[in-house]
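J.: got a structure for you, letters missing:
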């Protein structure tokens, strides 16, 4: 097994029972983000507040994986309470990117993305409120799904914002993400013709994006054209303001979740977490209502977009994967890295991040987001599989040494 000491992705190793596994995920190893409860194992949210918390039962998503034959082997590192785009604000120490351990694995599901990329697990669960599956998937060169909200049970998942929280699988291939979603999701099974028309937004999502990333996505679109897909330009209405509305709603919910901690023991938070959680204290009900109305209008505009096209394609991360010691302020970094993920969190449908190349300067992975209408995950899987059938970005592996399985992480106050 590849050494976790290099990337610090595991919080606890989980005992695996003896006996042959059966089911659609039989024998596959799974890591679970440590804000999702695994029965009998510490579920810490990478926080000193929950350092000794042991879950008394599996969350439904974990139970479904086990029933499908998957072997849950680890709980995985994350940004504290799933708040943060770099995952460095973890009480267990920040996880690192297996492609370059000087760089972040993004967040908040940084340990999940890193564990899959490093080969520690076949499949990982993450959670995604503002981009927390998609950003690590892009930064670590794997596939990650933010499903349609409500299709995957979030019971037993520590909340960030009930209006945005989702649980999504991460793996090397679209095929395995699709297979695991078939176990996790309550999606009606119906035939879905192959999507034909892909949309590329004219503005915003192509503005202020690293040229190398934009080029990699353009090459991806060329591959898809060669496969018979039509690519057309579309307008995504109010995309520029979507991020602000997500912040208003998400941070208001976050402050409510942690209100007692903020008043009683704020010093136990990691500093970067505390800074973000406190943002919600100043958001009043009028601002929240305005943001909800803006979300309704944004979704109405997207319904019109998905009458024209079946899948919208954008970059996932707008910039190269940051270095751990990069000095950009916490909130500015969150806004920059989440620039292209937050708008799709305001959407009522699914988004899939797929690896599409490597940055020519740093050698770090590049991801593209595929977004579809609500409950149309099948369209994303069809496009993603078609792309991976003729490309090999997902087959590349970071160079890591091999060593024994390390001890579980310690989280102290």
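T.: Received, thanks. Quick caveat, the model's predicted, so the values are computed rather than measured. Numbers count the residues shown, from 1 in each chain.

J.: Going by C-alpha atoms from here, please, whenever you check contacts or count neighbours.
T.: Noted.

J.: do you know how far the residue sitting nearest the centre point of the chain is from residue 21?
T.: Against the mean C-alpha coordinate of the chain, by Cα atoms, centre = their mean, the closest residue is residue 133 at 0.4 Å. Remark: distance between residue 133 and residue 21 (Cα to Cα, to the nearest Å) = 27 Å.

J.: How about residue 1?
T.: 20 Å.

J.: which one of these two has more residues nearby?
T.: Remark: of residue 1 and residue 21, residue 21 carries more neighbours, 17 against 13, as counted by other Cα atoms under 10 Å.

J.: Just to be sure, the more buried one is in a helix?
T.: No: counting by DSSP: H, G, I helix; E, B strand; the rest coil, residue 21 is not found in a helix; it is coil.

J.: show me what contacts the residue nearest to it when sequence neighbours are not counted?
T.: If the residues on either side of it in the chain are set aside, residue 21 comes closest to residue 69, at 4.8 Å by Cα to Cα, 6 or more residues apart in numbering. Listed by Cα atoms under 8 Å, 6 or more residues apart in numbering, the contact set of residue 69 reads 21-28.

J.: In PyMOL, how would I select just the buried ones from these?
T.: Buried residues within those, by 16 or more other Cα atoms under 10 Å, are selected in PyMOL with:
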select buried, resi 21+24+25+26+27+28
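
J.: Put this next to the previous one:
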């Protein structure tokens, strides 16, 4: 038993898995490999909920939760063979809040094993696919959360974001996702990656729905009604090596925001180029500590890509970690001056197009490249909202942008995002049947 999570290794109640045509199996047996190969595989377990309250701010909303978030009586597998039969005894704080608000929690959603990975292809349940193109990844680590919303299997979902795991799948799947101010949403009942960076975040088609869910989940008493007026646009954000089609889509979004009356301000973000290494050092050292016993006792139970990434933290020294902590403090001080100058910062979510499933790239290098623009905002303790801003002019895949504000300024992001979505319709697009 994992006492921190309140789970027992006993059989879960009956489950079924999503098929590509939207049908469902009707028993608890896993589908055959051939069947799984023909699925979207965004859902690990369907939940039969019969006790939802009739009213509340989320009444009737079907919400799926990433499978590292506890739902009482249902397995929390973390998409890993280690926890295949580990059933939650109680609801996580976020699920309890959803249920109290009238939501229907209908599914546990697929993910990268232990939330380690940006493509979600290292799931022990099955490799989830992107509903916009089944040959491409849905992003990660909350890949099932993004894919399920995009495909209309749920109205909204919860993911977790440590280095970009809500924002990357939101971008890859063409939906809206929020990494909130760190600490504003409870992590009780959520399996950890790195406690200093982990946060639960909602995903939905629209900013309006994301804001509704955030209001239910947030424990943050801080509130600001200061309107956003100035949007910072970095002259170069880390690198100018950005896919031209992505730059075009984000530039078009900037022009739309300017047309809406926001002042666009060229800015520089000092230290952004080194932020990813700082976050990597801190996250991977935490991962290694969390999984050290599993690596020693049963490394064969890990998916290979998961083991490779977690193992990166085994040799990180205390001195390296201390240096990274100091770098984190310095970087955050620099960001404070940025948000003294502007209210919101606009950046791409990813610098590259959504990868193919069989891209063959080195797993560590692919992670660094896809997360190149998300990790620096993980080092910031304020909120980032990922919104769809178009489609890649060559591949046709969704393109996303990030809007980031100072800590506790979610309202500013919602204001900007709502106005943007009122004047555009990218968030209304749905994948082909």
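T.: Happy to help now that I have it. Everything numeric in this text was worked out from a predicted model, so none of it was measured.

J.: TM-score them against each other, please.
T.: TM-score of the superposed chains, computed with TM-score structural alignment, normalised by the length of structure 1, equals 0.95; 400 aligned residues with a Cα RMSD of 1.2 Å.

J.: Helices along structure 1, start to end?
T.: 60-67, 110-118, 134-140, 174-184, 211-226, 239-257, 259-264, 271-277, 285-308, 330-337, 342-346, 377-390 (DSSP state H).

J.: so which of the ones you listed comes closest to residue 232 of structure 1?
T.: Nearest to residue 232 of structure 1, of all those, is helix 285-308, at 9.2 Å by Cα to Cα.

J.: who's in contact with that closest one?
T.: 197, 234-239, 242, 245-246, 248-249, 252, 346-348, 372-373.

J.: what's the distance between residue 159 of structure 1 and residue 318 of structure 1?
T.: 27 Å.

J.: let me redo that: residue 283 of structure 1
T.: In terms of Cα to Cα, residue 283 of structure 1 sits 28 Å off from residue 318 of structure 1.

J.: Adding distance to residue 398 of structure 1, write the contacts of residue 69 of structure 1 out as CSV.
T.: Below are the contacts of residue 69 of structure 1 laid out as CSV (distance: Cα to Cα, whole Å):
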residue, distance to residue 398 of structure 1
21, 29
22, 31
23, 30
24, 28
25, 25
26, 26
27, 23
28, 20
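
J.: Grab the nearest non-local neighbour of the residue mapped onto residue 241 of structure 2 from structure 1.
T.: Using TM-score structural alignment, the equivalent of residue 241 of structure 2 in structure 1 is residue 208. With sequence-adjacent residues excluded and distances taken as Cα to Cα, 6+ apart, residue 208 of structure 1 is closest to residue 318, at 7.5 Å.

J.: Map the one you found onto structure 2.
T.: When structure 2 is aligned by TM-score structural alignment, residue 318 of structure 1 is paired with residue 351.

J.: Kindly report the same for residue 36 of structure 1.
T.: Mapped onto structure 2 by TM-score structural alignment, residue 36 of structure 1 lines up with residue 69.

J.: circling back: of residue 159 and residue 318 of structure 1, who's got more company?
T.: Neighbour count, other Cα under 10 Å: between residue 159 of structure 1 and residue 318, residue 318 has more, with 26 against 22.

J.: Please name the residues that touch the more buried one.
T.: 208-210, 213, 336-337, 339-340.

J.: Could I get those in JSON lines, plus columns for neighbour count and distance to residue 363 of structure 1?
T.: Shown next, in JSON lines, are the contacts of residue 318 of structure 1 (neighbours: other Cα atoms under 10 Å; distance: Cα to Cα, whole Å):
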{"residue": "208", "neighbour count": "13", "distance to residue 363 of structure 1": "20"}
{"residue": "209", "neighbour count": "18", "distance to residue 363 of structure 1": "17"}
{"residue": "210", "neighbour count": "15", "distance to residue 363 of structure 1": "14"}
{"residue": "213", "neighbour count": "26", "distance to residue 363 of structure 1": "12"}
{"residue": "336", "neighbour count": "15", "distance to residue 363 of structure 1": "20"}
{"residue": "337", "neighbour count": "23", "distance to residue 363 of structure 1": "18"}
{"residue": "339", "neighbour count": "25", "distance to residue 363 of structure 1": "22"}
{"residue": "340", "neighbour count": "27", "distance to residue 363 of structure 1": "21"}
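
J.: Any idea how far apart the tips of stretch 344-364 of structure 1 sit?
T.: 24 Å.

J.: Could you check how far that stretch is from the centre of its chain?
T.: Between the centre of stretch 344-364 of structure 1 and the centre of its chain there are 10 Å (Cα atoms, centre = their mean, to the nearest Å).

J.: Give the buried residues for it.
T.: For stretch 344-364 of structure 1, a neighbour-count test (16+ other Cα under 10 Å) marks 344-359, 364 as buried.
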